[in-house]
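Chemist: Make a model of this:
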Amino acid sequence: MRIGVLGAGNMAEALAGRWVRAGHEVRIGARTPAKAAALAGRLGCAGGGLRDAAEFGDVVLLAVAHEGALDALRAAGAAEGVLAGRVLIDCTNPMAPPFEAPLTGDGPSAARRIADASGARVVKAFTLVPDGVWRTSPPMSGGRPLGVPLCGDDADALAAVEVLVRDAGGVPMRGGSLARAALLEAAAAFIVGLLVAGEDPSAMLVPVAHMGNPR
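Modeler: Coordinates of the predicted model:
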């Protein structure tokens, strides 16, 4: 699969590294092409500008800070239709201390805004664990393979991202439509808030067998 990565930070490095090792063709793009080239050199793939990566990828990973997401899309050529129809993985987290609510407030989710700005088939994914987890082999959660919730509206886009989750060492989980990305973003903020408070979020989840039928 051809994967364009928008961003050259920690999540970009962790995920792109796993995909390169899985045999995918990857191109890193950054606002500063030299930074992308440096990361690409470490990973053994290609690097360049944001638009280079967007035009290259059948699937595009948006791995920048939330506040820079729309600027990155513009630099990648979103206004000219470069991303229209492509599969775009949104792993951004719209949150900041004190983690009382997502930074999107009462408006649309970050994923929805990214979809509207890009015209891409957006799948929200890779939002609940930090980059360090994706650097372990295999990534685990409580002794089990790490689950990755996916939210999206396009069946083919979801299928493509499911492949990439497995190739990164995770297990895709059906999270519902892109509308549910707002819940995933809020959950991420809540979980990080617990961690900052010194709490263990995993302790609030009981085994599935004890949950009963929620319907």
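
Chemist: When you work out contacts or count neighbours from here on, use the C-alpha atoms and nothing else.
Modeler: Will do.

Chemist: So residue 201 is in contact with residue 190, correct?
Modeler: No - shown here, residue 201 and residue 190 do not form a contact pair, counting by CA atoms under 8 Å, at 9.2 Å.

Chemist: List the contacts of stretch 81-93.
Modeler: Stretch 81-93 is contacted from outside by 51, 54-55, 57-66, 69, 76-78, 110-111, 114, 118-127, 157, 160-161, 185, 188-189, using CA atoms under 8 Å, 6 or more residues apart in numbering.

Chemist: what residue lies at the spatial centre of the chain?
Modeler: Nearest to the mean C-alpha position of the chain, by CA atoms, centre = their mean, lies residue 91 at 2.2 Å.

Chemist: Could you also give me the structure for this next sequence, so I can compare it with the first?
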Amino acid sequence: MRIGILGTGHMADALGTRWRRAGHDVRTGGRRDGGLRAAALHGTDAVLLAVPYEAAVDVAAGLADVLRGRTLIDCTNPVGPGFTRRTGGGPSAAERVAAAAPGAHVVKAFNLCHVDVWRLTPPVFDGRPLAVPLCGDDEAALAAVRRLVRDLGCVPLSAGGLERAGLVEATAALLIGLWVGEGADAQAIAPPLEYAGPLG
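Modeler: You can find the predicted model right below:
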């Protein structure tokens, strides 16, 4: 796959490195070197938005013409002081990105883990591969992101349409607060599936 990465920070490096090792053709571009547009143009199969949340909407809007018809993966976290969501009760970060680049097929993914997790080859814990929730409305875009998740050694999970991206972002705020604020093992808050209650 041809993947463009918007941003040159830690997430861009971690995910880009892993995808290159999996055989994908990856190009990374930053705001300072003027490479954002070149990276977006390169990403004919998928584009990863890996800039700070504060810049995400402006970056998407500035590249809206290039992003039209492309799969745009939003891994940003709108987490503010006190581990609250910067989006408040309004649209999620992913929905704001989609509104800024209305022709793009936005998928929310890769926002629940610290960058060091994405550097693991693969991210497997006690024999269990990491699961990655995806929110999006376009099936072809979701299929492309599922492939990229699997190429990291992870398991893609359908978390619903883009309207549910706010739930994933709120989960990130909760988990980051538990990990950083409390030093807690946040994985312990969810029981194993067999104890989760009646299904169906």
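
Chemist: circling back: among the contacts of stretch 81-93 of the first structure, name the ones in helices.
Modeler: Counting by DSSP state H, the contacts of stretch 81-93 of the first structure place 51, 54-55, 69, 110-111, 114, 118, 157, 160-161, 185, 188-189 in helices.

Chemist: which among the residues you listed end up buried?
Modeler: Taking 16 or more other CA atoms under 10 Å as the criterion, what is buried in those is 51, 54-55, 69, 110-111, 114, 118, 157, 161, 185, 188-189.

Chemist: Can you show me the helices along the second structure?
Modeler: 10-21, 36-42, 53-62, 64-67, 93-100, 115-118, 139-150, 165-176, 182.

Chemist: need the contact list for residue 32 of the first structure.
Modeler: residue 49.

Chemist: Just tell me what it corresponds to in the second structure.
Modeler: Alignment note: residue 32 of the first structure maps to residue 32 in the second structure; criterion TM-score structural alignment.

Chemist: Does residue 157 of the second structure touch residue 136 like I think?
Modeler: No - when contacts are counted by CA under 8 Å, residue 157 of the second structure is not listed as touching residue 136 (11.4 Å).

Chemist: Just want to know which of these two has more residues nearby.
Modeler: residue 136 (27 against 14; other CA atoms under 10 Å).

Chemist: Any chance of CSV for the helices of the second structure, columns distance to residue 191 of the second structure?
Modeler: Output for the helices of the second structure, formatted as CSV (distance: least, CA to CA, whole Å):
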stretch, distance to residue 191 of the second structure
helix 10-21, 29
helix 36-42, 41
helix 53-62, 31
helix 64-67, 40
helix 93-100, 28
helix 115-118, 22
helix 139-150, 24
helix 165-176, 15
helix 182, 20
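
Chemist: How many residues are close by residue 130 of the first structure?
Modeler: 12.

Chemist: now for it: what does it line up with in the second structure?
Modeler: By TM-score structural alignment, residue 130 of the first structure lines up with residue 114.

Chemist: And its match, how close does it get to residue 175 of the second structure?
Modeler: Per CA to CA, to the nearest Å, residue 114 of the second structure is found 11 Å from residue 175 of the second structure.

Chemist: what do you get for residue 123 of the second structure?
Modeler: According to CA to CA, residue 123 of the second structure stands 18 Å off from residue 175 of the second structure.

Chemist: Have a look at the two and say which one is more surrounded.
Modeler: When neighbours are counted by other CA under 10 Å, residue 123 of the second structure and residue 175 differ, and residue 175 comes out ahead with 21 against 17.

Chemist: Please list all residues in contact with residue 146 of the second structure.
Modeler: Applying CA under 8 Å, 6+ apart, the residues near residue 146 of the second structure are 155-156.

Chemist: Next: residue 46 of the first structure.
Modeler: 26-28, 37, 40.

Chemist: which pair in those spans the largest distance?
Modeler: Greatest spacing in those, by CA to CA: 26 and 37 (11.9 Å).

Chemist: which one of those two has more residues nearby?
Modeler: Comparing residue 26 of the first structure with residue 37 by other CA under 10 Å, the one with more neighbours is residue 26, at 26 against 21.

Chemist: burial count for the residue nearest to that one when sequence neighbours are not counted?
Modeler: In space, residue 26 of the first structure comes closest to residue 3 once its chain neighbours are excluded; the distance is 4.8 Å by CA to CA, 6 or more residues apart in numbering. Other residues lying near residue 3 of the first structure total 25 when counted by other CA under 10 Å.

Chemist: how much space between residue 3 of the first structure and residue 111 of the first structure?
Modeler: 19 Å.

Chemist: what do you get for residue 73 of the first structure?
Modeler: Going from residue 73 of the first structure to residue 111 of the first structure by CA to CA gives 13 Å.

Chemist: ok, the residue mapped onto residue 178 of the second structure from the first structure - how many residues close by?
Modeler: Alignment note (TM-score structural alignment): residue 178 of the second structure maps to residue 194 of the first structure. By the criterion of other CA under 10 Å, residue 194 of the first structure has 14 neighbours.

Chemist: Now do the same contact list for residue 194 of the first structure.
Modeler: Going by CA under 8 Å, 6+ apart, residue 194 of the first structure touches 200-201.
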